[in-house]
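>>> whatever this is, show me its structure:
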Amino acid sequence: MSQRRLLHRYYFFGLDGLVHAYVGLRLVPDLDAFPGLGAALAIVLVLSAILIPTSMLARRRSAGPGLRAAMWLGLLCMGLFSSLLVLTLLRDVVLAAASALALFLPAWQPGGLAGASAEFVLAAACFMSVAGFVGARRVARVTTVDIPVAGLPPALEGFTIAQISDIHVGPTIRESYVRRIVETVNGLRADMVAITGDLVDGSVPDLAQHVRPLGGLSSRHGTFFVTGNHEYYAGAHAWVEALRGLGMRVLLNEHAVVRHAGHAIVIAGITDFSAHQFDPAHRSDPQRAIAGAPADAAVKVVLAHQPRSAALTAPAGFDLQLSGHTHGGQFLPWNFLVPLQQPYVQGLHREQRMWVYINRGTGYWGPPMRFGVPSEITLLRLVRDDKVTRPHSKEHP
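So this is what the prediction gives:
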């Protein structure tokens, strides 16, 4: 292991310990109303401080049952601790404001606020973790979205694309989870399927078995795939070959032409926005992806993992970009941080003359937790723009 990598690991463990200590010192002393509650939280925080870095460091190793169990526990702790940390920070802001107010209003004293707020933080964090776990582990719901296309031939009215994204097959998302996604997608009977990256969180030898059900995806024109940033963390070249072996059309800055009802539809795909950092030959290139496309194509669709690729794909002449990457924020506090990196977080948006749709993610990354941001399988329908006054989407239970 390089000295630099070892140093980063020390920093990670140190920061992990510090933030856990902060939460413990701020909450445990004020949980005296219920005997044993503070001690129980202290034990949970110590275990969390150990299990979270353990689960992160073990993610890229072949895991037996014991290590997988530790990874599960660590990722569950990550979800719970994330909520505890955010709520503890907010609690400290409230307590500071209450103390400042007491200076100006001596008659008003916030007695009991420290204990009540500590209990609230613990209860709210537990509720968010349980609700988030249920939200993450259920099969993604189908969201139907109409995409108005100028000059769409009547024969292409209702052409459907089933989009899945950011499944993150890995420590907690395995074969059975993937199989349920496939069953739901196949039930849509879409004209084609698009997978917009971040399919895996691990190597081909570790996860090939759990990705294999995706070979059963069924549609009229087949399944198209583009790489996300996590494919490059996990060995993109090996995954490209493995997915081609499952019958997917992997688009690396290239396009395919689908003939439907006598009309041409261009399906292009670009490599991830950051791919060149891992392989200069994989630099994302929308112009290359559309080069040589038929001039008479009725619709031009591009699959691009990150929404911020839209600034480059729109000038290339595409009508629609399908993206993922953001997970819609997934849970607090990330839903507030994603907009700092990406121009769009979820749903349908306009970039110049091109529509951009961002799938919230069909799985999840890291902790099995989705709070307030449900996972999604998208069914996109092409419609003539003169039939739609305002694009809309509908989520099905």
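
>>> contacts and neighbour counts: CA atoms only from here.
Noted.

>>> for Leu322, see how far away Gly228 is.
12 Å (C-alpha to C-alpha, to the nearest Å).

>>> now do the shared contacts for those two.
Both Gly228 and Leu322 are contacted by Thr196, His305, under the criterion C-alpha atoms under 8 Å, 6 or more residues apart in numbering.

>>> structure for this one too, so we can compare:
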Amino acid sequence: MAGFVAVIVVVDLAVHFYLWKRLVRDVTRPGWRRTAGTVVAAGLAVLVPVTVGATRGGHLWWLAWPGYVWIGLMFYLLVALVPLEVPRLALVLLWRPTSRTSEAAETLSRRQAIARGAAIVAGLTAAGTTGYGMRTALGPPRLQRVQMPLAKLPRSMDGLRLAIVSDIHLGPLARTHHVGRIVDLINSVTADIVCVVGDLVDGSVAELGKFAEPLRGIESRQGAYFVTGNHEYYSGFAPWIDEVASLGVRPLRNERVEIGGLDLAGVNDLGGAQYGDGPDFAKALGDRDPSRPVVLMAHQPVVARQAAPFGVDLQVSGHTHGGQMAPFNLVVKLQQPVVSGFGRVDGVPVFVTNGAGFWGPPLRVGAPPQVTVMDLRSS
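I've put the predicted structure just below:
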């Protein structure tokens, strides 16, 4: 843990030094403006670890807004500035002084002019992207409708409707209103089964339990079900399992239920292993009738590799947020085999919903929040 914290601090300092160099030192002359910019940069460097640490689980939640908004803006400043390094260098090399006597002064002047131009471009790009991302993330989730063929599904169950939601991330920036409008959207689709596939919360029951109350209003014909995500284990998973059950949403703890001619199974998240509560695929999927179709609820898409030997007909997952902030989706792809939508993992059909909330910066760029409505079709 100490090593991880050390890495975060080093990265934080390196990023802020780079931003200070490009947005403060390179664009100002020595004086009060540079001093003020340096003080602001130092303060923002401190704000990042304070935000991540102090607001975890709802503590000092008022720090979350400025801290996480800055983290998002910082990310897009980097995304904008780094590609500008090449044209910046090219302009410096190609801009020739008008005379030898003024070469030193003109070199300094042209460097500063180029730096100011790059800072303006990067600042406007980052601010515009951050504003768009906040509007998307804080707005209502969108309804995504898909149809999924399931070969073993009895014809009598053709059209069985699943409402799939993940990554609500009830926490310091998302509370009762956030959960309430997600529940309203779920209820609007008249689902047969509601699947809540992990990362419901970012904080303890004592801190956030009252904000989860809208979950009690979920409506479905055949019940609502829940599996843990990695963030439940950061937030005190055992009390949350009891709390979710008390709200009428049944936790599936490495188990399955029979719903007509369909098996619905759920496994604990991989993150539970270090808490003695990891996934048990044999318990959830073993010793069942293979002629019945089985839909597996699992928070992380990658677990399909472990589920494949058990003949899973469909896995529904979340965890990735669809990448949340493009181009971060390219990094997520290195860890998860499916980032958003449908894919196959070792032969298992896997569907990944973008999630209805956000984690960290209240931004979504290229991956809008969503609740997925999936109609299962017999074939």
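
>>> tell me how the two chains score on TM-score.
The TM-score (TM-score structural alignment, normalised by the length of structure 2) is 0.88; 364 aligned residues with a C-alpha RMSD of 2.6 Å.

>>> re the thing from before, okay, Gly228 and Leu322 of structure 1: which has more neighbours?
Gly228 (29 against 26; other C-alpha atoms under 10 Å).

>>> where along structure 1 do the helices fall?
Taking DSSP state H to define them, one finds helices in structure 1 at 3-27, 37-57, 65-104, 113-137, 175-188, 204-211, 229-233, 236-245, 286-290, 310-313, 334-337.

>>> distance between the longest one and the chain's centre?
Using C-alpha atoms, centre = their mean, to the nearest Å, we find the averaged C-alpha position of helix 65-104 of structure 1 to lie 22 Å away from the chain's own average C-alpha position.

>>> do the second one as well
Here helix 37-57 of structure 1 shows a centroid-to-chain-centroid distance of 25 Å under the convention C-alpha atoms, centre = their mean.

>>> now do the strands in the stretch 151-300 of structure 1.
160-164, 192-195, 223-225, 249-250, 254-260, 263-269, 299-303 (DSSP state E, counting those that start in this stretch).

>>> and those strands: which comes nearest Thr172 of structure 1?
strand 160-164 (18.0 Å; C-alpha to C-alpha).

>>> and that closest one with strand 299-303, angle?
Orientation note: strand 160-164 of structure 1 sits at an angle of 10 degrees relative to strand 299-303 (axes from the mean of the first three to the mean of the last three C-alpha atoms, to 10 degrees).

>>> mean per-residue distance, strand 160-164 of structure 1 to structure 2?
Here the mean offset of strand 160-164 of structure 1 against structure 2 after fitting is 0.4 Å, by mean C-alpha distance after the TM-score superposition for structure 1.

>>> what about Ala297 of structure 1, neighbour count?
Neighbourhood size, Ala297 of structure 1 [other C-alpha under 10 Å]: 14.

>>> what's the burial count for the equivalent of Leu243 of structure 1 over in structure 2?
Alignment note: Leu243 of structure 1 maps to Val244 in structure 2; criterion TM-score structural alignment. Around Val244 of structure 2 there are 21 other residues, counting by other C-alpha under 10 Å.

>>> hang on, Val244 of structure 2 packs against Pro251?
Yes: counting by C-alpha atoms under 8 Å, Pro251 is a contact partner of Val244 of structure 2 at 7.3 Å.

>>> can you list residues touching both of the two?
Both Val244 of structure 2 and Pro251 are contacted by Phe226, under the criterion C-alpha under 8 Å, 6+ apart.
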